[in-house]
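Q: with the sequence up front, the predicted model follows.
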Amino acid sequence: MLWLLVLALVLLIIIWAIAAYNKFVRYQENISNAMSQISAQVESRWDALSNLMTATQNYQTYESQTLTKIIEERSSVSNQASVKDITQDDQQFNSALGVISALAEQYPDLKASNVYLQTMQSVDKYENQVRQSRMIYNDTVTRFNRSIKTFPNSLIAGPFNFNEHPYFQNTPGKKEMPQWSK
């Protein structure tokens, strides 16, 4: 009888360990999915900016060349990207956006054009979607990190190399959504 009780206890521990491991795998897949969502939104945001670049090419050769260089040099973001990769991409994006904003200030007819206004609205939309995707990512990371830190889950997380994922932090100087002149 004692032998059956020990066997049942061992089976329960094995079942719990398998369930915990599978939960960690699900959480990591959710994190990868959340990063994929960010990647898709970042790509759409760059596409909108590329469209805006096309609209501005007629106004100033230097700014156009600068934008082309920034867009060509930007790194592609995927679901395998890190928080650092996304932050670097944001810096490149904001640099390109700064060039376009300065150009729009120099050329009021560009700033008033329908193409410019519609594209800036698209950039705003994608910027908001990137922000929302980051919040979803951070929520997913919170669930995962909390799960691997709590006992007895930590007994499974450590040996199977389930490690904490980093969070997106507020970018200095970017407390508010960008507002474009309309």
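A: Perfect, thanks for sending it.
Q: please make it C-alpha for all contacts and neighbour counts, starting now.
A: Fine.
Q: helix or strand: which one has the most centrally placed residue in the chain?
A: Taking Cα atoms, centre = their mean, the centroid of the chain lies closest to residue 38, which sits 3.5 Å from it. Under the criterion of DSSP states H and E, residue 38 resides in helix 2-56.
Q: and that helix, how far out from the chain's middle?
A: The chain centre lies 14 Å from the centre of helix 2-56; the measure is Cα atoms, centre = their mean, to the nearest Å.
Q: repeat that for stretch 110-128.
A: In terms of Cα atoms, centre = their mean, the gap separating the centre of stretch 110-128 from the centre of its chain is 21 Å.
Q: so which elements touch the helix holding residue 38?
A: With contacts defined as 3 or more Cα pairs under 8 Å, 6 or more residues apart in numbering; DSSP states H and E, helix 2-56 has these neighbours: helix 61-73, helix 83-106, helix 114-149, helix 154-157.
Q: next up, a second structure to put side by side with the first:
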Amino acid sequence: MKKKWLWPVIIIVVLVVIFTMSYNGFVSAEENVSQSYSQIETQLQRRVDLVPNLVSTVKGYASHEKQVLTQISDARARLAGAKSTPEKAKANDALTGALSRLLVIQERYPDLKADKQFTQLMDELAGTENRIAVSRRDYNEQVATYNKKVKRFPGTLVASLGGFHEKDYFKSSPTAKEPPKVNFGEQQ
């Protein structure tokens, strides 16, 4: 008779252990997502920091290309001020488009293309763009792993009890797939 109370206790202990292990798995997965996101932010900040040097170098050669330089500065400010993942993705796309217009302008100024500082900054920017792409891929992989844990049973029970929710992917906006528009007729 004494053993009848033992089974409910064992079952409760096993359930608590399983819940604790699953909860800790969610904590680890969420931390992996956060760590990957911080890598994106680091690379985006590096990019934001490079842009003023690039703009000032271009100003010396192409002072009448104010519109593109203004677009770059505006996009940089939006990226620096973005808070959420979707806002950062959208601001990143705007800066990418503005910088691609700058590359078109570079072709119009052979002296600019030959400038050592400009070339070095463009190389650093290209390296940063590659790091951003790798960081975005890593982040999205961590988000996919985390979101699968949140959606799968029995993880969905632990996630709802533990307050874990799906995370947003770092996506490009639909307009990022369109080539940038450059109008050589507009000069200010």
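A: Cool, the structure landed. Quick caveat, the model's predicted, so the values are computed rather than measured.
Q: nearest to residue 28 of structure 1, out of the helices and strands packed on helix 2-56 of structure 1?
A: Closest to residue 28 of structure 1 of these is helix 114-149 (Cα to Cα; 7.3 Å).
Q: what angle sits between that closest one and helix 2-56?
A: 160 degrees (axes from the mean of the first three to the mean of the last three Cα atoms, to 10 degrees).
Q: helix 114-149 of structure 1 corresponds to what range in structure 2?
A: Helix 114-149 of structure 1 corresponds to residues 116-151 in structure 2, going by TM-score structural alignment.
Q: residue in structure 2 paired with the residue nearest to the centre of structure 1?
A: Matched by TM-score structural alignment, residue 38 of structure 1 corresponds to residue 40 in structure 2.
Q: list the contacts for that match?
A: Contacts for residue 40 of structure 2 (Cα atoms under 8 Å, 6 or more residues apart in numbering) come out as 132, 135, 136, 139.
Q: now swap in residue 121 of structure 2 and tell me
A: Taking Cα under 8 Å, 6+ apart, we find residue 121 of structure 2 in contact with 50, 53, 54.
Q: show me what the first one aligns to in structure 1.
A: When you say that, I think you mean residue 50 of structure 2. Using TM-score structural alignment, residue 50 of structure 2 sits opposite residue 48 in structure 1.
Q: so that match makes contact with residue 124?
A: No. Contact criterion Cα atoms under 8 Å: residue 48 of structure 1 and residue 124 do not qualify, at 9.6 Å.
Q: can you tell me how far the closest residue to residue 95 of structure 1 other than its chain neighbours is from residue 175 of structure 1?
A: Spatial nearest neighbour of residue 95 of structure 1, excluding adjacent residues (Cα to Cα, 6 or more residues apart in numbering): residue 70 at 8.0 Å. Residue 70 of structure 1 sits 24 Å away from residue 175 of structure 1, going by Cα to Cα, to the nearest Å.
Q: then residue 165 of structure 1?
A: Distance, residue 165 of structure 1 to residue 175 of structure 1, by Cα to Cα: 23 Å.
Q: which of these two has more residues huddled nearby?
A: Set residue 165 of structure 1 next to residue 175 and count neighbours by other Cα atoms under 10 Å: residue 165 wins out with 16 against 8.
Q: what sits against the more buried one?
A: Applying Cα under 8 Å, 6+ apart, the residues near residue 165 of structure 1 are 141, 145.
Q: can you tell me what it aligns to in structure 2?
A: So residue 165 of structure 1 corresponds to residue 167, using TM-score structural alignment.
Q: now name the helix or strand holding that match.
A: Following DSSP H and E, one finds residue 167 of structure 2 outside all helices and strands.
Q: same check on the one 3 residues further on?
A: Residue 170 of structure 2 is part of no helix or strand when elements are defined by DSSP H and E.
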